[in-house]
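*Asks:* Sequence and predicted model, in that order:
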Amino acid sequence: MRGHMDKTGSDLHLPAGCAAEAPYVLLVDPERAGWTYSALRTLALGPGASHAFDSGEFEWIVLPLTGGCTVQVNGEIFQLRGRTSVFDGVTDFAYVPREARALIASGAGGRFALAGAKCERRLPARYGPAPEVPVEARGSGVQAREVRGFAAAGAFACDRLIAVEVVTPGGNWSSYPPHKHDEHIAGEESELEEIYYYEIAGDGLGYQRISPSRPGGADMLAEVRTGDVVLVPDGWHGPSVAQPGHPMYYLNVMAGPGAEREWRIRFHPDHPEGYR
């Protein structure tokens, strides 16, 4: 329901299809989420199809999930090679600034994510090359996962948007130990609204936990599948658990009110530091 958020979980987990709004397979805007900044859309284009949109008050990154496309922004054209699936490695991407007209066109067809944030500054439209995306092996053992920081705070310039991809091997835990970023504490924690978008290999499933960091805060345990979304307005989030034999992918989209664009988190004090 637009403009309302049930922090007990019924509106925090959006199963695939329930947040569709033509032409988008998924549309989560601040009004739907009940917050101010973070937004996510996914778009499926058939061969030779295209989609035009106005960025409005938002900055956007066009990120291929499958397939490639061209992105035309105010006369500039960026060719995105893309990839065959989210499990095949990093992809190139395009940045669309606020107050711009954009056209996404795909000769062979594909699926594309638009990660967005309501922002104030109008930065230049740009191309993000795949070889420049930082890839980090985080954790070890059954907590090992791969983090692709294509729009991490220190990797690619945006006004408010922070976005990364995470691939968790089947049977592993990620987003662990549970952590939070729901208040501003200078030098320690930044306030960020967060969206998780999932794809699970081989028609598998995963689990996502959010536990309260304050009275009345977000509290959810959800079974997630390909196309599902989880909203994190506040709270300790994690773990994200992948079914054995079924790697889990998720796209994290974050933005918040801080004067500085930064990702500062606090880990849950009751979980061991060695798993970070």
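*Replies:* Yes, it's here. Numbers count the residues shown, from 1 in each chain.

*Asks:* alpha carbons only for contacts and neighbour counts from here, please
*Replies:* OK.

*Asks:* Any figure for the gap between the closest residue to Glu188 other than its chain neighbours and Gly258?
*Replies:* Take Glu188 and drop its neighbours on the chain: the residue closest to it by C-alpha to C-alpha, 6 or more residues apart in numbering is Arg264, 6.0 Å away. Arg264 is 11 Å from Gly258, where distance means C-alpha to C-alpha, to the nearest Å.

*Asks:* And for Ala22?
*Replies:* Ala22 is 32 Å from Gly258, by C-alpha to C-alpha.

*Asks:* out of these two, which sits in the more crowded spot?
*Replies:* Using other C-alpha atoms under 10 Å as the criterion, Ala22 and Gly258 rank with Gly258 on top: 13 against 9.

*Asks:* contacting residues around the more buried one?
*Replies:* Gly258 makes contact with 184, 190-191, according to C-alpha atoms under 8 Å, 6 or more residues apart in numbering.

*Asks:* Structure two is appended below for comparative analysis:
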Amino acid sequence: MKTRRDDSIHLRSRRVPPGRSAPTIAVTPARARWEFISFTVRTLAKGDTWQAKTARQEMCVVLLSGACRVEWTTRDGGAGRGTLGPRAPRGSKVILTATAPTEIAECRAPSTVDRAAALVGPGDCGFEIRGGGNATRQIIDILPPRFPADRLMICEVLTPAGNWSSYPPHKHDTDRPPTEADLEEIYYFRFRHPQGYGFHRVYTADGRRDQTMLVRDGDLVIVREGYHPFVTAYGHDAYYLNVLAGTRRSMAASDDPQYAEFRHSWPARDPRLPLIPHPGGDAA
């Protein structure tokens, strides 16, 4: 009997009882049918410890909620500790202890180069208000292209209730520098309220895929190809974590020509932003 390959790009998190430590959602390259990104969200009960070795991968642990202590060692004998999520190069060991009920996102990609380990705090991140009108959103760059990593690029996007983001619809599935890079991408969604929801469309110009998904708190979408705009429902501020990796450290993308003109004629920005203020002052 031939086994059917799962082509679903929309995954839902499983619930973990309070006081327990366990993964809530996970994507491997085999499951995603791509080459680079591995992604896992974990809950950690207060006092529990999680350990990981990066082997031939680089890893960034994003603190989604809670608080933790972090220690790490690297293949060159380096070591460090702190209270925020680390970016660890290949050949590292990371030990994370939750000092409160905690959620983390473990983001990985293959690595062939040695880089220094680092803690990336709020003050180290890039902040940007992008778009205008009801397509205004806030971008927090954790590992932007300029960051000294190998493949991983990571950002957070905050979208006020009723607004669009990842707009105009854009894609990054063709290696065509400098205008477009071929990138895999994870969208991991959270909402201010657990009953929040939005809609995420993934479509290709030739119509091979055109899928609009109702996404709720804890859902994940695998973006292998195509344009992929998002809108959140009235009354529900949205958050998503983007994890990208490819053969270039670039986030260059091509807009859908049907809607590209909007990028050059944004109305005034939504005054509700920023949803989270920059630690050093106003977002740019």
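*Replies:* Happy to help now that I have it. Bear in mind that the values here come from a model prediction, so they are computed numbers and not experimental data.

*Asks:* before we move on, back to that, could you pull out the residues contacting both of Arg264 and Gly258 of the first structure?
*Replies:* Residues touching both Arg264 of the first structure and Gly258 (C-alpha under 8 Å, 6+ apart) are Ser190.

*Asks:* which residues of the stretch 101-250 of the second structure fall in helices?
*Replies:* Listed in chain order, the stretch 101-250 of the second structure contains no helices at all (DSSP state H, counting those that start in this stretch).

*Asks:* Strands of the stretch 151-276 of the first structure, start to end?
*Replies:* Taking DSSP state E, counting those that start in this stretch as the criterion, the stretch 151-276 of the first structure carries its strands at 162-168, 173-174, 179-180, 193-200, 206-211, 220-224, 229-232, 236-242, 248-255, 266-267.

*Asks:* Mean neighbour count for those strands - can I get that in a markdown table?
*Replies:* Output for the strands of the stretch 151-276 of the first structure, formatted as a markdown table (neighbours: other C-alpha atoms under 10 Å):
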| stretch | mean neighbour count |
| --- | --- |
| strand 162-168 | 24 |
| strand 173-174 | 26 |
| strand 179-180 | 24 |
| strand 193-200 | 24 |
| strand 206-211 | 22 |
| strand 220-224 | 19 |
| strand 229-232 | 25 |
| strand 236-242 | 24 |
| strand 248-255 | 26 |
| strand 266-267 | 16 |
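
*Asks:* so which of these comes closest to Phe53 of the first structure?
*Replies:* Closest to Phe53 of the first structure of the strands of the stretch 151-276 of the first structure is strand 248-255 (C-alpha to C-alpha; 19.5 Å).

*Asks:* so how far does that closest one sit from its counterpart in the second structure?
*Replies:* Strand 248-255 of the first structure, aligned to the second structure and superposed, deviates on average by 0.4 Å (mean C-alpha distance after the TM-score superposition for the first structure).

*Asks:* still on that earlier bit, and which of the contacts of Gly258 of the first structure is nearest to Pro134 of the first structure?
*Replies:* Of all the contacts of Gly258 of the first structure, Ser190 has the smallest distance to Pro134 of the first structure: 21.6 Å, by C-alpha to C-alpha.

*Asks:* how about that closest one, what does it touch?
*Replies:* Residues near Ser190 of the first structure by C-alpha under 8 Å, 6+ apart: 181-184, 256, 258, 262-265.

*Asks:* same thing with Arg266 of the first structure?
*Replies:* Counting by C-alpha under 8 Å, 6+ apart, Arg266 of the first structure touches 179-181, 188-189.

*Asks:* That one pairs with which position in the second structure?
*Replies:* Under the alignment (TM-score structural alignment), Arg266 of the first structure pairs with Ser254 in the second structure.

*Asks:* Tell me how far that match lies from Asp173 of the second structure.
*Replies:* If you measure Ser254 of the second structure against Asp173 of the second structure using C-alpha to C-alpha, the figure is 9 Å.

*Asks:* Quick one: neighbours of Asp173 of the second structure, just the number.
*Replies:* 20.

*Asks:* which one in the first structure is aligned with it?
*Replies:* With TM-score structural alignment as the matching criterion, the partner of Asp173 of the second structure in the first structure is Asp182.

*Asks:* wait, what's in contact with its match?
*Replies:* Counting by C-alpha under 8 Å, 6+ apart, Asp182 of the first structure touches 189-193, 233-235.

*Asks:* sorry, back to before: out of the strands of the stretch 151-276 of the first structure, nearest to Pro30 of the first structure?
*Replies:* Per C-alpha to C-alpha, nearest to Pro30 of the first structure of the strands of the stretch 151-276 of the first structure: strand 193-200, 9.7 Å.

*Asks:* Tell me who's in contact with the corresponding residue of the second structure for Pro134 of the first structure.
*Replies:* Following TM-score structural alignment, the counterpart assigned to Pro134 of the first structure within the second structure is Gly126. Contacts for Gly126 of the second structure (C-alpha under 8 Å, 6+ apart) come out as 139-142, 144.

*Asks:* and the aligned partner of Ala153 of the first structure in the second structure, how many neighbours?
*Replies:* In the second structure, the residue paired with Ala153 of the first structure is Pro145, using TM-score structural alignment. Neighbour count for Pro145 of the second structure, taken as other C-alpha under 10 Å: 18.

*Asks:* Equivalent analysis for Tyr95 of the first structure, please.
*Replies:* By the measure other C-alpha under 10 Å, the count of residues near Tyr95 of the first structure is 26.

*Asks:* repeat for Gly56 of the first structure
*Replies:* Gly56 of the first structure: 14 surrounding residues under other C-alpha under 10 Å.

*Asks:* can you check Gly3 of the first structure too?
*Replies:* Quick note: Gly3 of the first structure (other C-alpha under 10 Å) scores 11 neighbours.

*Asks:* and what of Glu103 of the second structure?
*Replies:* Using other C-alpha under 10 Å, Glu103 of the second structure has 23 neighbouring residues.

*Asks:* what sits against it?
*Replies:* Glu103 of the second structure neighbours (C-alpha under 8 Å, 6+ apart): 41-44, 63-66.

*Asks:* Now restrict those residues to buried residues only.
*Replies:* Buried residues within the contacts of Glu103 of the second structure, counting neighbours by 16 or more other C-alpha atoms under 10 Å: 41-44, 63-64, 66.

*Asks:* What lines up with Ile77 of the first structure in the second structure?
*Replies:* In the second structure, Ile77 of the first structure lands on Gly80 (TM-score structural alignment).

*Asks:* wouldn't its match be in contact with Glu71 here?
*Replies:* Yes - using C-alpha atoms under 8 Å, Gly80 of the second structure is in contact with Glu71, at 5.7 Å.
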